[in-house]
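1. sequence isn't available, so here's the structure alone:
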């Protein structure tokens, strides 16, 4: 086993322009949904390799991440010249299951409003469970082309931690991994609210990832908060009877312009 010990301890080949975690020390993940994902990993995975995976994520050893329904593929630079190929698979829900989930979400006006505003309500995990589905995966089918037999290896761990930070920035990636993009879900929820709901553009994961990670950055970026929803959204979520909505709409729009407009 001397060859493997030498391979294990000589360290990775440093790269320029890799995906680098924003967190510089301590735990990774700041929102409830990313911490939920990390908590699951840290309960079932080897703690030593998770620690080394955090170091890889912070050093920028992950070269690329591509997320699609049911699958994440990544390239990680280790101690060999060729990067390692990483694949992480989960169950992507089918159309019939998603139709039931969307119906359950749409029935909860507050959940629907928060999702339309770009937030992930914590209660949505219970909603998934009530429908017989797990929002966060209990089982991960993971593969890495490296020779390390640990589970997961540090290359897989690095990708998992970077996924958690990406989930911080965009909770809809959690749902996209399960098989529903932001555009599909919000389009379905908006369709149930009638006319006048603004369209939400779906940005490809690769573009969001490029904006999110700053290779070589050493300082934490300002905290990202969900954009404030339009005051008129309240009228669409809780429509008043009769023509009252038409009467109240101008006042709600003036509320969004600040005190000077009232």
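-> Alright, I've got the coordinates. Just so it is clear, the model here is predicted, and its values are computed rather than measured.

2. all contacts plus neighbour counts: C-alpha atoms, from now on.
-> Noted.

3. what are the ranges of the helices in this structure?
-> Secondary structure of the chain (DSSP state H): helices located at 2-9, 32-44, 47-59, 95-106, 109-116, 124-130, 154-169, 172-177, 182-191, 205-212, 233-237, 244-256.

4. quick one: distance of the last one to the chain centre.
-> Think helix 244-256. Chain-centre distance of helix 244-256: 34 Å, with CA atoms, centre = their mean, to the nearest Å.

5. take the one below as the second:
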């Protein structure tokens, strides 16, 4: 077995693969969105730079045959210079039902975060919510348990590095994979947020939902009838300028109302967008 600069590993060129998973990035760094860059920054902080460079080359060459992500575990096969592909696994802690109940309650209690997640976006502040619950979103320096069946004693080897970079690109395409790796699938999370409705703990005994307003007779509300039923504290910080104008419509469950056989939301969205254009003018 040839010995390379990194130790005991196969120095020969890898067997060419047809139909492997190729990284979209052709040069430079991998990862475009903030969540995938956050993951790549962690890798480049704790992993050997030389192996990461060779891992990027493997990822761009399509040496990774498959990639499967589930709660707490990513599995892959990587073709090296041997006939049989190497088996790769990357593990992190997947949070349980009680931990996710706390997280969804905390996310649901923040109106803007909840609305963005329901709209398919990943707000940068979500990482702070996880930290406040004592449950990190991204693994720390010792939060990754990685294995490869190759003979390279270096850590991580280029096969692991290739899988990690392709994982970052998968996060680019679907940010909810970050949460699925921690144990909460996209559909389950969004369903939990819809039912949380802004409660602090995700349960019926929590504080009132964001849009819950007491039903008070009009005669008792003459003086403040047109004021908001929700306090500024419950509303949380204002949406950032980059938020879509119809963010609220995306967050709320669509009403079963139609006008001329057209769903009400389909009629309201153009109006919301028109108002935003007028505000910018």
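-> Received it, and whenever you're ready, just let me know what you need. Note that this is a predicted model, so its numbers are computed, not measured.

6. will you turn the helices of the first structure into a markdown table that also has mean neighbour count and distance to residue 72 of the first structure?
-> Output for these, formatted as a markdown table (neighbours: other CA atoms under 10 Å; distance: least, CA to CA, whole Å):
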| stretch | mean neighbour count | distance to residue 72 of the first structure |
| --- | --- | --- |
| helix 2-9 | 10 | 25 |
| helix 32-44 | 16 | 15 |
| helix 47-59 | 21 | 16 |
| helix 95-106 | 16 | 20 |
| helix 109-116 | 19 | 23 |
| helix 124-130 | 15 | 21 |
| helix 154-169 | 25 | 9 |
| helix 172-177 | 22 | 8 |
| helix 182-191 | 19 | 17 |
| helix 205-212 | 14 | 11 |
| helix 233-237 | 17 | 34 |
| helix 244-256 | 14 | 40 |
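
7. quick one: closest of those helices to residue 73 of the first structure.
-> For residue 73 of the first structure, the closest of the helices of the first structure is helix 154-169, at 9.1 Å, according to CA to CA.

8. where does stretch 14-22 of the second structure end up in the first structure?
-> Aligned by TM-score structural alignment, stretch 14-22 of the second structure corresponds to residues 12-20 of the first structure.

9. got JSON lines for the helices of the first structure, with distance to residue 26 of the first structure too?
-> Output for those, formatted as JSON lines (distance: least, CA to CA, whole Å):
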{"stretch": "helix 2-9", "distance to residue 26 of the first structure": "23"}
{"stretch": "helix 32-44", "distance to residue 26 of the first structure": "13"}
{"stretch": "helix 47-59", "distance to residue 26 of the first structure": "9"}
{"stretch": "helix 95-106", "distance to residue 26 of the first structure": "35"}
{"stretch": "helix 109-116", "distance to residue 26 of the first structure": "29"}
{"stretch": "helix 124-130", "distance to residue 26 of the first structure": "26"}
{"stretch": "helix 154-169", "distance to residue 26 of the first structure": "12"}
{"stretch": "helix 172-177", "distance to residue 26 of the first structure": "23"}
{"stretch": "helix 182-191", "distance to residue 26 of the first structure": "30"}
{"stretch": "helix 205-212", "distance to residue 26 of the first structure": "20"}
{"stretch": "helix 233-237", "distance to residue 26 of the first structure": "38"}
{"stretch": "helix 244-256", "distance to residue 26 of the first structure": "39"}
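
10. of those helices, which is nearest residue 23 of the first structure?
-> Taking the helices of the first structure one by one with CA to CA, helix 47-59 is closest: 7.2 Å.

11. how near is the residue positioned nearest the centre of the first structure to residue 33 of the first structure?
-> Residue closest to the average C-alpha location in the first structure (CA atoms, centre = their mean): residue 167, at 2.4 Å. For residue 167 of the first structure, the distance to residue 33 of the first structure equals 7 Å [CA to CA, to the nearest Å].

12. go on, residue 89 of the first structure?
-> From residue 89 of the first structure to residue 33 of the first structure the distance is 19 Å (CA to CA).

13. check residue 171 of the first structure too.
-> From residue 171 of the first structure to residue 33 of the first structure the distance is 7 Å (CA to CA).

14. got any residues that touch both of those two?
-> residue 120 (CA atoms under 8 Å, 6 or more residues apart in numbering).
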